[in-house]
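1. just coords:
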């Protein structure tokens, strides 16, 4: 009995099936047809919109062009007008979900060693191994959209993201939140440290904040995460940067044991339900991580210590979380605000007037809240 989903499709000699791969936990399509270089973009788009997947048998580069053509057809659809910032966010997520569903219907076969048995196909073995693990020597099927995402993530991992505060690069792994927005890193780099003895980094991700603290001279840092990919990513980055002796990385849901004079946390900023496992790095459903950090902080601070909560007010401008709610949550957790450092976003979307969430992005401020136990 298999412990993974399978995709089935008709062939001339009867039904065939193979392992279905989806990092977004998308179930395999129930209807599948064979497509090749003769398949038109209009036909492919119509089938995809109807929920029929197309298993590609033609030239790989033609499949990429077909996906681009399907994308253009999606982008022609007029946007619904939003009545409020929250409505705009919900419509934006609906459009993203529809886009993912439709474009995810173009499928590519993989051999057991992760080679693509198509003309002009690139080598993707290394990218696949980084995400799927060692080859299982069994054929599988993946959406072209996901496969291109794996390739892009592999290139990001090789190239890395320049972090001015470190004067180094951080190399994000697939599925781990990438520090492309440097504002929150700058806040941690410039805020006066309460101590150089010890710090906790809650939700280590790529390890970027642990690296900044280590560079600033914090002697011992305990960094936690519950995502195996984040733990591996942080360990790789901190070892590359030479901070492996200063930083201990452990698997934990929020806090490690003990107390520290500094506890840092940068939770996902938007309290929405993740649509897939990979979105857990972006959305904090029902403020779970935020409240978990606040409610446990006092018990993990040394006397006089500080908890640094790095949080954008983007959700406030969307109408998803009120400032009064945040202040009440801080107070109810037995904490007081000792100070706050603010910074405006610098990312391109902040100045893109065509972005459906432009109103909220223009007003956004990212803050480092310095919290102390009462």
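-> On my side now, so go ahead. Predicted, not measured: the structure shown is a model, and the values here were computed from it.
2. switch to C-alpha atoms for all contacts and neighbour counts from now on
-> Fine.
3. any idea where the strands of the stretch 201-350 of the chain begin and end?
-> Counting by DSSP state E, counting those that start in this stretch, the segments of the stretch 201-350 of the chain that form strands are 220-225, 247-251, 260-265, 301-312, 335-343.
4. what angle do the first one and strand 260-265 make?
-> Using axes from the mean of the first three to the mean of the last three C-alpha atoms, to 10 degrees, the interaxial angle of strand 220-225 with respect to strand 260-265 works out to 30 degrees.
5. and strand 220-225, what other elements does it pack with?
-> Using 3 or more C-alpha pairs under 8 Å, 6 or more residues apart in numbering; DSSP states H and E as the contact test, the elements touching strand 220-225 are strand 198-202, helix 208-215, strand 247-251.
6. circling back to that earlier point, need the strands of the stretch 201-350 of the chain in a markdown table with distance to residue 374 and mean neighbour count, can you?
-> Below are those laid out as a markdown table (distance: least, C-alpha to C-alpha, whole Å; neighbours: other C-alpha atoms under 10 Å):
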| stretch | distance to residue 374 | mean neighbour count |
| --- | --- | --- |
| strand 220-225 | 24 | 24 |
| strand 247-251 | 29 | 20 |
| strand 260-265 | 15 | 24 |
| strand 301-312 | 10 | 21 |
| strand 335-343 | 5 | 15 |
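7. put this next to the previous one:
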């Protein structure tokens, strides 16, 4: 994936000279209509005022001062915006998301320019080249990048750097006895409870399935667990090219590339399988960026397509494992009755279910606005067969 967007450019003037650079935004934020150059002399109040007016602030000062300015702008924003409240969980959820989107848009107006080689020409700036190469792809041979570099928000760049540290470190997966290395833009398997469900669920007829489909594989973690459990052949799919590349690299690291085929596809590969596994996004809401596709599923579209396609892709004695949190139910976004009705409408019946409580820190964070719903959350592995 190229970092450069040929469809839009950031334009500004410095010392009477006009400049421009291609604009790139992972959350598809529009290019700022007005951009001014700012530096260490710019106060947080002035920066916050301009950002609120929609002005993009192109940073030309010290990198660490830019990080401090971003934090100061965030504090000013929080002071002037009360914490959302609501009488019901669904309304609170939507208000909370709207508030976060507004905050993200405002802080995203502090901008930096990456040089053609993805370096950052600011004082005391870290070496961001490897992180940006990993996130955006190499730009060698791209004439637009070679001429102009690329403009991104500082918040996005900070996210790229954080993701690269996760990528280098990897995430320890107990069920594998090894690490999975997530890539930028690919959902990280930090919630180990759903992995343990897959690691412990009994195979159909207590025999390792000859063919397994892992739909929406992400990092490939579930495909790897199933292969290590003895599955004959695992076909893992994902619509996200970054996820496909990430999963392939993880299979190579784990020595499973000969048993796990990773394909770019919108959910379904061709053929049938003895076991089909899917851990879809668990909240039926619209994502605000490609980075949220692992969490939000508009109108439960992916869930519905998974269930509706099972009868046509399962072998007669096969089984499907749906790994799904019930957080949506506690937030008033979907009912248990609606989920069960979807099973029936798809010609499926429940052969069994395993449950687990969340282990992630947010489940016990009382400061989280959605704490009450998260506290009651249960993640289930539904074993589904033909009805």
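-> That came through, no problem. Not measured: the values here are computed from a predicted model.
8. after superposition, what is the TM-score?
-> Once the chains are overlaid, their TM-score stands at 0.97 when taken by TM-score structural alignment, normalised by the length of structure 1; 373 aligned residues with a C-alpha RMSD of 1.2 Å.
9. most packed of the helices and strands packed on strand 220-225 of structure 1?
-> Comparing these by mean neighbour count (mean count of other C-alpha atoms under 10 Å), strand 198-202 ranks first with a mean of 27.
10. before we move on, the earlier item: save the strands of the stretch 201-350 of structure 1 as CSV, and put in distance to residue 126 of structure 1 too.
-> Putting the strands of the stretch 201-350 of structure 1 into CSV (distance: least, C-alpha to C-alpha, whole Å) gives the following:
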stretch, distance to residue 126 of structure 1
strand 220-225, 25
strand 247-251, 26
strand 260-265, 32
strand 301-312, 35
strand 335-343, 38
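11. which of those sits closest to residue 211 of structure 1?
-> Ranking the strands of the stretch 201-350 of structure 1 by distance to residue 211 of structure 1, with C-alpha to C-alpha as the measure, places strand 247-251 first at 8.3 Å.
12. so which bit of structure 2 is that closest one matched to?
-> Mapped onto structure 2 using TM-score structural alignment, strand 247-251 of structure 1 spans residues 260-264.
13. and the contacts of the matching stretch?
-> Stretch 260-264 of structure 2 is contacted from outside by 223-224, 227, 233-241, 244, 247-248, 251, 269, using C-alpha atoms under 8 Å, 6 or more residues apart in numbering.
14. run the last query once more with 7 Å
-> Contact partners of stretch 260-264 of structure 2, identified using C-alpha atoms under 7 Å, 6 or more residues apart in numbering, comprise 223, 233, 234, 235, 236, 237, 238, 239, 241, 244, 247, 248.
15. repeat for stretch 313-330 of structure 2
-> By C-alpha under 7 Å, 6+ apart, the surrounding residues in contact with stretch 313-330 of structure 2 are 194, 204, 271-280, 282-283, 334-336, 373-374, 377-385.
16. can you rerun that using 6 Å?
-> The contact list for stretch 313-330 of structure 2, computed with C-alpha atoms under 6 Å, 6 or more residues apart in numbering, reads 272-279, 282-283, 334-335, 373, 377-385.
17. in structure 1, point out the residues matching that stretch.
-> Aligned by TM-score structural alignment, stretch 313-330 of structure 2 falls on residues 300-317 of structure 1.
18. about what we covered before: can I get the contacts of stretch 260-264 of structure 2 in TSV with distance to residue 53 of structure 2?
-> What follows is the contacts of stretch 260-264 of structure 2, written out as TSV (distance: C-alpha to C-alpha, whole Å):
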residue	distance to residue 53 of structure 2
223	47
233	55
234	52
235	49
236	46
237	43
238	39
239	37
241	36
244	40
247	42
248	44
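19. identify the farthest-apart pair in those.
-> Greatest spatial distance among the contacts of stretch 260-264 of structure 2 (C-alpha to C-alpha): 233 and 241, at 21.5 Å.
20. so what does residue 225 of structure 1 match up with in structure 2?
-> Using TM-score structural alignment, the partner of residue 225 of structure 1 in structure 2 is residue 238.
21. revised request: answer the last question for residue 343 of structure 1.
-> Per TM-score structural alignment, residue 343 of structure 1 is aligned with residue 356.
22. circling back to that earlier point, ok, the contacts of stretch 260-264 of structure 2 vs residue 108 of structure 2, which is closest?
-> For these, the minimum distance to residue 108 of structure 2 (C-alpha to C-alpha) is 25.0 Å, reached by residue 241.
23. quick check: nearest residue in space to that closest one, chain neighbours excluded?
-> Leaving aside its sequence neighbours, residue 241 of structure 2 sits nearest to residue 264 (C-alpha to C-alpha, 6 or more residues apart in numbering; 6.6 Å).
24. hang on, the earlier thing: wait, the match of residue 343 of structure 1 touches residue 379, no?
-> Yes: using C-alpha atoms under 6 Å, residue 356 of structure 2 is in contact with residue 379, at 5.4 Å.
25. could I get the full set of helices for the stretch 251-387 of structure 2?
-> 301-313, 327-330, 336-345, 371-375 (DSSP state H, counting those that start in this stretch).
26. so which bit of structure 1 is the last one matched to?
-> Just to be clear, that refers to helix 371-375 of structure 2. Going by TM-score structural alignment: helix 371-375 of structure 2 matches residues 358-362.
27. buried set for that stretch?
-> Neighbour-count burial for stretch 358-362 of structure 1 flags 358, 359, 360, 361, 362 (criterion: 16 or more other C-alpha atoms under 10 Å).
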